[in-house]
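Asker: Make a model of this:
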Amino acid sequence: MTSITAKALAFRRLHVRGEPIVLYNIWDAGSAAVVARSGAKAIATGSWSVAAAQGYGDGEEMPLDDVLAVVRRVVRNVNVPVTVDFEGGYAVEPALVTENVRRLLQLNVVGLNLEDQVVNGLGLYSVREQVERLEAVRKAADDAGVPAFINARTDVFLKAEASIDHAALLDEALLREKAYAKAGADGFFVPGLADIVLVRKLCERASLPINVMAPDDPVRIREFVKLGVSRISLGPAPFFTMTADLERRARAAALAA
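Answerer: Prediction:
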């Protein structure tokens, strides 16, 4: 068994209902090393944070080559499994998604997120379109011989209008979860869904491990743990925490002069 295969299988085993892996998302090799020293079992990038740390906006504004350069340094700087927020795969067509994921997997990552919103477009991909894109990701992983954990992200809740009750979207999310599972997804990521009752219902009805996004708050994280989720991501929250503290300290230093 190769080292990357062992890491990928170890990462897969961390997705346990009611005993979730908590991912304190990082943005570069330095932040990855700090989180790894904390005892983290795995490292996850956050696309918003990676882009912001390099002066870009989110939504694939950062060139793919630059993203891969950051990922390469992260992987080299830690010994634990690394998973990558790969946004929309930096492509629309499935064949190009396959090629981009192949490039990513060559860096020895153990997994990736693929979202179903149309990056820099309107709305979400249809279920059929996203299934084809997820099948393209699975093809890249199979071709590479890596049991990569494919985390299928749906933006059904995140992109919903504020006036729409999230309860009314649960059936659509479950429809997508079922289709994505058949396409080869290993997990189902639902950023934007925070209602305790709905998260519990989703965990009870879905076949895939459920991944939620939590704020940088241990109390809220413990709440999600009790709902039966298998993975908790903090997204850009760690970056916000760090930059807010940096700004506060810089302002205090300037005032002290």
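Asker: make it CA atoms for all contacts and neighbour counts henceforth
Answerer: OK.
Asker: which residues of the chain fall in helices?
Answerer: Defined through DSSP state H, the helices belonging to the chain, from first to last, are 3-13, 29-37, 47-53, 64-77, 94-105, 127-144, 170-182, 196-205, 218-225, 237-256.
Asker: I'd say residue 239 and residue 26 touch.
Answerer: Yes - with contact defined as Cα atoms under 8 Å, residue 239 reaches residue 26; the gap is 7.5 Å.
Asker: if we can go back for a sec, can you put the helices of the chain in a markdown table and add distance to residue 163 and mean neighbour count?
Answerer: Compiled in a markdown table, those are given as follows (distance: least, Cα to Cα, whole Å; neighbours: other Cα atoms under 10 Å):
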| stretch | distance to residue 163 | mean neighbour count |
| --- | --- | --- |
| helix 3-13 | 37 | 17 |
| helix 29-37 | 37 | 18 |
| helix 47-53 | 25 | 21 |
| helix 64-77 | 35 | 17 |
| helix 94-105 | 33 | 20 |
| helix 127-144 | 24 | 20 |
| helix 170-182 | 15 | 18 |
| helix 196-205 | 17 | 16 |
| helix 218-225 | 24 | 14 |
| helix 237-256 | 25 | 12 |
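Asker: which residues are common contacts for residue 239 and residue 26?
Answerer: The contact sets of residue 239 and residue 26 overlap at residue 49 (Cα atoms under 8 Å, 6 or more residues apart in numbering).
Asker: before we move on, back to that, right, so of the helices of the chain, which gets closest to residue 114?
Answerer: When these are compared by Cα to Cα, helix 127-144 sits nearest residue 114, at 7.6 Å.
Asker: Alongside the first, I'd like the structure of this one:
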Amino acid sequence: MTDLKDRAERLRELHGGEMLVLPNAWDAASAAVVAEAGFPAVATASNAIAAMLGYPDGEGAPWQEMFAAAGRVARAVSVPVTVDAEAGYLMQPRELVDRLLEIGAVGCNLEDSDHRAGGLADAEKHAEWLAGVRSAAGDADVPIVINARVDTFLPSSGIPEPERLPEAIRRGRLYREAGADCIYPIAVRSKADIAELVAELPGPVNGNTGEELDLATLRGLGVARVSYGPRFYHAGIAGFRAAVQELRA
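Answerer: Okay, here's the model as predicted:
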């Protein structure tokens, strides 16, 4: 637990200095590539891990298989690992924290999509659950870094476009008050939107690169953390597919 506590504290520190860039991994080999390149932490991508295991995204894979794969990532590197734990797999906070620590993870993404009912989870109830995760991590004496994902910008959220930004701000504030360390408004594509989110949300904000948003732009806007989700996994599969198809030409 002492080693896990040290890694968790290191991961938290990384959210307060130079922008933390996380090229997401999906297995031990990809995690080793990220760590060997000099990145100070490794993040997993649930979409990529589910695809690798043969399941759909959105908690379509059994949590046991997802955590087993994430555990292999954590064992492959000596840097802190944060796990994309989707919406928490209906686990109670203490169970989720225990499972994360069992596999050697010291951070987690927790999203506010409701994969069973569709749309978004009730924000107040989700904030209460996040507060439980924060409390359980405290009881375990490992300050797990919680990256609370806000899904209002996803089409599946059902939120009308004009309401996505204010609702993301409302939810992000609730989640920070509940104990989240970083807020992740996924799928924001506009420079103006991410700038307002950084200005309006207390604490670190996780962004994504895109047409308007390269790393330099995100850094200039004050984004604390950048992640890539399954982007590199899908790029690798696309390259493999093209190479295999050439063999049939």
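Asker: just to revisit the earlier point, as CSV, the helices of the first structure with distance to residue 115 of the first structure would be great.
Answerer: Output for these, formatted as CSV (distance: least, Cα to Cα, whole Å):
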stretch, distance to residue 115 of the first structure
helix 3-13, 19
helix 29-37, 23
helix 47-53, 11
helix 64-77, 16
helix 94-105, 12
helix 127-144, 9
helix 170-182, 11
helix 196-205, 18
helix 218-225, 22
helix 237-256, 19
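Asker: tell me, what residue is most central in the second structure?
Answerer: For the second structure, the residue whose C-alpha lies nearest the mean C-alpha position (Cα atoms, centre = their mean) is residue 109; its distance is 3.6 Å.
Asker: That one contacts residue 83, correct?
Answerer: Yes - with contacts counted by Cα under 8 Å, residue 109 of the second structure reaches residue 83, the gap being 6.2 Å.
Asker: So which of the helices of the first structure is nearest residue 155 of the first structure?
Answerer: Counting by Cα to Cα, residue 155 of the first structure lies closest to helix 170-182 out of the helices of the first structure; the figure is 8.9 Å.
Asker: so that closest one matches what in the second structure?
Answerer: Residues 165-177 of the second structure are the counterpart of helix 170-182 of the first structure, counting by TM-score structural alignment.
Asker: Tell me which residue of the second structure lines up with residue 240 of the first structure.
Answerer: Using TM-score structural alignment, the equivalent of residue 240 of the first structure in the second structure is residue 234.
Asker: Leaving out chain neighbours, which residue sits closest to residue 176 of the first structure?
Answerer: In space, residue 176 of the first structure comes closest to residue 127 once its chain neighbours are excluded; the distance is 6.3 Å by Cα to Cα, 6 or more residues apart in numbering.
Asker: That neighbour matches what in the second structure?
Answerer: When the second structure is aligned by TM-score structural alignment, the residue opposite residue 127 of the first structure is residue 123.
Asker: again with residue 226 of the first structure
Answerer: When the structures are aligned by TM-score structural alignment, the residue of the second structure matched to residue 226 of the first structure is residue 220.
Asker: Tally up the residues packed near that match, please.
Answerer: By other Cα atoms under 10 Å, 10 other residues sit near residue 220 of the second structure.
Asker: The one 3 residues further on now?
Answerer: Residue 223 of the second structure is surrounded by 25 other residues when neighbours are defined as other Cα under 10 Å.
Asker: Next up, the contacts around it.
Answerer: Contacts for residue 223 of the second structure were tallied using Cα under 8 Å, 6+ apart; they are 19, 198, 204-207.
Asker: would a markdown table of the residues you listed with distance to residue 52 of the second structure be doable?
Answerer: As requested, the contacts of residue 223 of the second structure are exported to a markdown table (distance: Cα to Cα, whole Å):
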| residue | distance to residue 52 of the second structure |
| --- | --- |
| 19 | 29 |
| 198 | 34 |
| 204 | 30 |
| 205 | 28 |
| 206 | 25 |
| 207 | 25 |
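Asker: which residues sit against stretch 20-40 of the first structure?
Answerer: 14-15, 41-47, 49-51, 53, 70-71, 73-75, 77-78, 80, 225, 229-236, 238-239.
Asker: what span of the second structure lines up against it?
Answerer: Under TM-score structural alignment, the match for stretch 20-40 of the first structure in the second structure covers residues 19-39.
Asker: what about that stretch, how long is it end to end?
Answerer: Counting by Cα to Cα, to the nearest Å, you get 11 Å between the two ends of stretch 19-39 of the second structure.
Asker: surely residue 9 of the first structure meets residue 109?
Answerer: No - in this structure, residue 9 of the first structure is not within contact of residue 109 by Cα under 8 Å, at 11.8 Å.
Asker: Out of the helices of the first structure, flag the one nearest residue 164 of the first structure.
Answerer: helix 170-182 (11.6 Å).
Asker: Quick one: list the elements packing against that closest one.
Answerer: helix 127-144, helix 196-205 (3 or more Cα pairs under 8 Å, 6 or more residues apart in numbering; DSSP states H and E).
Asker: quick revisit: how close does the residue nearest to residue 176 of the first structure sit to residue 192 of the first structure?
Answerer: Using Cα to Cα, one obtains 19 Å as the distance from residue 127 of the first structure to residue 192 of the first structure.
Asker: ok, now residue 84 of the first structure?
Answerer: Taking Cα to Cα, one finds residue 84 of the first structure at 19 Å from residue 192 of the first structure.
Asker: and the two? which has more neighbours close in?
Answerer: Each of residue 84 of the first structure and residue 192 had its neighbours counted (other Cα under 10 Å), and the higher figure belongs to residue 84 (25 against 17).
Asker: Share the number of residues neighbouring the closest residue in space to that one that isn't next to it in sequence, please.
Answerer: Spatially, and ignoring its direct neighbours in sequence, residue 84 of the first structure is nearest to residue 112 (4.6 Å; Cα to Cα, 6+ apart). By the measure other Cα under 10 Å, the count of residues near residue 112 of the first structure is 25.
Asker: What is the aligned counterpart of residue 112 of the first structure in the second structure?
Answerer: Under the alignment (TM-score structural alignment), residue 112 of the first structure maps onto residue 108 of the second structure.
Asker: Tell me who's in contact with that match.
Answerer: 82-85, 144-147.
Asker: wait, which of those is closest to residue 61 of the second structure?
Answerer: Of all the contacts of residue 108 of the second structure, the one sitting nearest residue 61 of the second structure is residue 85; the distance, using Cα to Cα, is 11.3 Å.
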